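Enquirer: fold the following, please.
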Amino acid sequence: MEQPKKLLIIGFVWPEPNSSAAGSRMMQLISIFQEHSFEITFASPALDSNFMVDLSQFGVHKKAIELNSPTFDIFIKELNPAVVLFDRFMIEEQFGWRVSENCPNAIRILDTEDLHCLRTARQKAFKEKRTFELTDLLSEEVAKREIASILRCDLSYIISEVEIEILKNVFKIDSSLLQYLPFLVDEMNEEDLRKLPSFNERNNFIFIGNFLHEPNWNTVQYLNEEIWPAIRAQFPEAVLEVYGAYPSQKALQLHQPKNGFLIKGRAEDANEVVKKARVVLAPIRFGAGLKGKLLEAMQCGTPSATTTIGSEAMHPNLPWNGFVENDPHEFAKKAIELYQNENLWKNSQKSGIAIINQCYQKNKYAVELIEAINNLLQNSETHRLHNFMGSLLQHHTLKSTKYMSKWIEAKNKN
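Expert: Modelled structure (predicted):
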């Protein structure tokens, strides 16, 4: 039997699969590594939350760690992992140099979740009421940090093919440092659809998304101010249920039962509420990566109405499971049609299954993921030799980050 290899995941937060797509993705990654004989320790400097998953139930060791503390050096030396996975670039900045110093042979992998610099630059352009240009990324402060982090790692998981192209063409990152890794789900067929609630068993529109995520909160505001009034003007009985973890007081104040606009807060089981809804509304105006809520809608057999940003990189050349529309009035009109036209709704469901089966095949990408890891474990020296910019940044950043961290460490002692 294959000997377990040790994998250390350093999380930005403890996984909350019911609160965010990032939490679901992390659990997908954990299951793939476990299926291939990795023994996993999940460490994080974050505080525990009431909604975090119980990692011990999944056979994962949990370890609380501190920022700017030599206790991490002792911990990682003793653990001596073969592979370290950083959850987002901010974690690599904090712990990457300590990993390099204490376990220089460990393979360092970055899971970007989405390109933060792309999301930030698009958000700025949106707020400044101008068109986003790819060249905006070159002056984005967070881009310098994120790209440096990608270069310092042996491999980065990129969730969107659009982002792979940006990294290669705008930032000139070598493709040997990037691995396309979308959401990973099981295949579906039309028999699976028949087990789900039918058109007539479903009611209401739904939006679902963590309120701490700025693109989600902006979408709820947009629904409230423009999209929903346009839908209600043509379809007065319509009801929209807005679900999401961590709603703010501002969000709760948007609850207007007489207008059919209901703020429901955290869903106990996101899958269940999406299965009961007839149409998902997601008029997302800025963001990056792939939208977990829209893939979840497909899995639940729930057609969705979204924008170009919402559907970006999610359905290469395949019909959407609903429609993609940027104009708010057209969006409202098509949302009503999708809600009321049973044939259109059923065909949209089938389009969702085709997208799942062609674009998010867990088995296909899991095999590629493990092959890449094994290849790095066998050829890390050659791989690193060809990543000169990475070793250059590793050398200088290790020094600067190290001494900043040492200074904080010393300050904390006093």
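Enquirer: from here on, just use CA atoms for contacts and neighbour counts.
Expert: Noted.
Enquirer: OK, contacts around the residue nearest to Trp320 when sequence neighbours are not counted?
Expert: Excluding its sequence neighbours, the residue lying closest to Trp320 (CA to CA, 6 or more residues apart in numbering) is Ser351, at 6.1 Å. Counting by CA atoms under 8 Å, 6 or more residues apart in numbering, Ser351 touches 318-321.
Enquirer: most neighbours of all those residues, which one?
Expert: Within the contacts of Ser351, most neighbours by other CA atoms under 10 Å means Asn321, with 29 neighbours.
Enquirer: any idea how far it is from Val279?
Expert: The gap separating Asn321 from Val279 is 10 Å, by CA to CA, to the nearest Å.
Enquirer: now Pro328: closest residue in space, sequence neighbours ignored.
Expert: Closest to Pro328 by CA to CA, 6+ apart is Ile227, at 5.8 Å.
Enquirer: any idea how far Lys276 is from that neighbour?
Expert: Taking CA to CA, one finds Ile227 at 22 Å from Lys276.
Enquirer: try Phe211
Expert: Phe211 is 21 Å from Lys276, by CA to CA.
Enquirer: in this structure Leu252 contacts Ile263, no?
Expert: Yes - at 6.2 Å, Leu252 counts as touching Ile263 under the criterion of CA atoms under 8 Å.
Enquirer: more neighbours, these two?
Expert: Comparing Leu252 with Ile263 by other CA under 10 Å, the one with more neighbours is Ile263, at 21 against 13.
Enquirer: what about the more buried one, which helix or strand?
Expert: If you go by DSSP states H and E, Ile263 is part of strand 261-265.
Enquirer: list the contacts of that strand.
Expert: 224, 228, 239-247, 251-252, 254-256.
Enquirer: want to put them side by side, so please do this one too:
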Amino acid sequence: MNKNLLIIGFVWPEPKSSAAGGRMMQLIEVFQNDGYSITFASPCAKSDNAFNLESIHVSQVSIELNSSSFDVFVKSLNPDVVLFDRFMMEEQFGWRVTEQCPNAVKVIDTEDLHCLRKGRQQAFKDGNSFDTSYLFNDIAKREIASIYRSDLSLIISEAEMDILKNQFKVDASLLLYLPFMLDAISEEKINALPKFKDRSHFITIGNFLHEPNYNAVLYLKETIWPLIRKQLPKAELHIYGAYASQKVNQLQNEKQGFLIKGFAEDVNEVMQNAKVCLAPIRFGAGLKGKLVDAMNNGTPCVTTTFGAEGVFGDLDFNGFIEDNPEEFVENTIKLYNNVGLWNEKQKIGFSIVNKRFSKTDFQNKFLNRLEETAKHLSEKRLNNFTGQMLQHHTLQSTKFMSKWIEAKNKD
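Expert: The predicted structure follows:
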């Protein structure tokens, strides 16, 4: 029997613009491989970078916020599984799904823990160390409530699994560790990649709408790059990313080799041309797609503790992890100039992708867990009293606020 999946997207997927877009395409592939018919719905306007989902046989539907038209739509579709793209979509549409399709399994793809990212950003802004006073913020209250109201939440990083279980005391039965799901890197692919001598310059990449990425570029401009350039006067830093605004473009300095390249049509091509990837992330959460793209293309990296979080596990790094700017620069120079070290770090990157992000392993784990959740749905919900309580209280306020907005819009 054909199974139906409804994905409610915060945005339309843009795999060429962000790691989040790539992640969504990976999830779609998992469900398609398991025989699901997929409908992707979003209240967001489509940009030119949005992937044409219909080209891979996924139905595309525009939906409205605060409108009972969604109730009619979802009841008619009658999905077996509803995947909310980030907790905000569960807040908006979760109660409607519960009312119209009570037997649908509700899954959140968190992308990253928003409360963690925002808390770290605020601590950075305040010049303070990050602690629970920053973690337990208002976004956390909303995000954790969404996780409890759902049947399963997909967590992209082991570090975030630990925070949810140990800091927020969320029961492990509501969570599933599901990182990026990647094809294995074969010897054939490795041999076809450009070698050390065929590469030049540095690269950094990331969607500029994402504040940690813009901040990292600013940090490169003001602190890191002048120190690198002093020792490598002919080197260039190529900065790629979607949605480069005027404040980003004005950072360009050709004389200093600090070049804003903008949107990368093919991340693999630009990554393979570069010798070293720089990612001095000073706050953030989740997995950094730029590091995974770099490893996939044989480009060693220099990053920070926040940049590396959740990527390497117990394995060695495909470059260096440094928070001190002087040491960051020292190791960057070392990696850029030393072919033996570069080759060693490149090899480690291939090993990390193959051991920690195996598509086959994680696809199977996810589908098995989903099947188990669907089979024991009533029992799981009964055992999740906090979720029942939040369905009863929180969603009533969300529901009536939405109905009030809808009525107001009709005036």
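Enquirer: TM-score of the superposed pair?
Expert: After superposition, the two chains reach a TM-score of 0.99 (TM-score structural alignment, normalised by the length of the second structure), with 411 aligned residues with a CA RMSD of 0.8 Å.
Enquirer: hang on, the earlier thing: the strand holding Ile263 of the first structure corresponds to what range in the second structure?
Expert: Strand 261-265 of the first structure corresponds to residues 258-262 in the second structure, going by TM-score structural alignment.
Enquirer: average offset between that stretch and the first structure?
Expert: Taken over the aligned residues, the distance from stretch 258-262 of the second structure to the first structure averages 0.4 Å (mean CA distance after the TM-score superposition for the first structure).
Enquirer: give the buried residues for that stretch.
Expert: Residues 258-262 are the ones in stretch 258-262 of the second structure that count as buried (16 or more other CA atoms under 10 Å).
Enquirer: do stretch 143-156 of the first structure as well
Expert: 143, 146-156.
Enquirer: among the residues you listed, name the ones in helices.
Expert: Judged by DSSP state H, those include 143, 146-152 as members of helices.
Enquirer: if we can go back for a sec, preserved in the second structure, out of the contacts of Ser351 of the first structure?
Expert: Retained in the second structure (both residues aligned by TM-score structural alignment, their matches' CA atoms under 8 Å) from these: 319-321.
Enquirer: right, and out of those residues, which lies closest to Ile309 of the first structure?
Expert: Set against Ile309 of the first structure, the nearest of these by CA to CA is Trp320 (13.1 Å).
Enquirer: aligned counterpart of the closest one in the second structure, please.
Expert: Trp320 of the first structure maps onto Phe317 in the second structure, by TM-score structural alignment.
Enquirer: helix/strand/coil for its match?
Expert: Following DSSP: H, G, I helix; E, B strand; the rest coil, we place Phe317 of the second structure in the coil state.
Enquirer: counterpart of the residue nearest to Pro328 of the first structure over in the second structure?
Expert: So Ile227 of the first structure corresponds to Ile224, using TM-score structural alignment.
Enquirer: tell me where the stretch 251-400 of the second structure has helices.
Expert: Remark: helices assigned in the stretch 251-400 of the second structure by DSSP state H, counting those that start in this stretch are 267-273, 289-296, 305-308, 325-337, 339-356, 359-375, 377-383, 385-392, 394-410.
Enquirer: so which bit of the first structure is the fifth one matched to?
Expert: Mapped onto the first structure using TM-score structural alignment, helix 339-356 of the second structure covers residues 342-359.
Enquirer: re earlier: need the contacts of Ser351 of the first structure in TSV (columns: distance to Asp87 of the first structure).
Expert: Formatted as TSV, the contacts of Ser351 of the first structure follow (distance: CA to CA, whole Å):
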residue	distance to Asp87 of the first structure
Leu318	31
Pro319	32
Trp320	30
Asn321	30
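Enquirer: measure Ser176 of the first structure to Gly96 of the first structure for me?
Expert: Here Ser176 of the first structure is placed at a distance of 20 Å from Gly96 of the first structure (CA to CA).
Enquirer: actually Ile76 of the first structure, not the one I wrote
Expert: Separation of Ile76 of the first structure from Gly96 of the first structure (CA to CA): 12 Å.
Enquirer: who's in contact with Asp266 of the second structure?
Expert: Contacts of Asp266 of the second structure (CA under 8 Å, 6+ apart): Lys16.
Enquirer: ok, it to Ala145 of the second structure distance?
Expert: 38 Å.
Enquirer: please apply the same query to Phe320 of the second structure.
Expert: 37 Å.
Enquirer: in contact with the residue lying closest to Thr219 of the first structure once chain neighbours are set aside, which residues?
Expert: Excluding the flanking residues, the one nearest Thr219 of the first structure by CA to CA, 6+ apart is Ile284, at 5.4 Å. Counting by CA under 8 Å, 6+ apart, Ile284 of the first structure touches 215-216, 218-219, 306-307, 309-310.
Enquirer: and the gap between whatever residue of the second structure lines up with Ile284 of the first structure and Leu291 of the second structure?
Expert: In the second structure, Ile284 of the first structure lines up with Ile281, judged by TM-score structural alignment. Here Ile281 of the second structure is placed at a distance of 11 Å from Leu291 of the second structure (CA to CA).
Enquirer: distance of the equivalent of Phe306 of the second structure over in the first structure relative to Lys291 of the first structure?
Expert: Matched by TM-score structural alignment, Phe306 of the second structure corresponds to Ile309 in the first structure. Going from Ile309 of the first structure to Lys291 of the first structure by CA to CA gives 9 Å.
Enquirer: likewise Asn189 of the first structure?
Expert: For Asn189 of the first structure, the distance to Lys291 of the first structure (CA to CA) stands at 22 Å.
Enquirer: what's the answer for Val83 of the first structure, then?
Expert: 28 Å.
Enquirer: so who does Ser59 of the second structure touch?
Expert: Ser59 of the second structure neighbours (CA under 8 Å, 6+ apart): 38-40, 53.
Enquirer: one more time with 10 Å, if that's ok
Expert: 6, 37-41, 52-53 (CA atoms under 10 Å, 6 or more residues apart in numbering).
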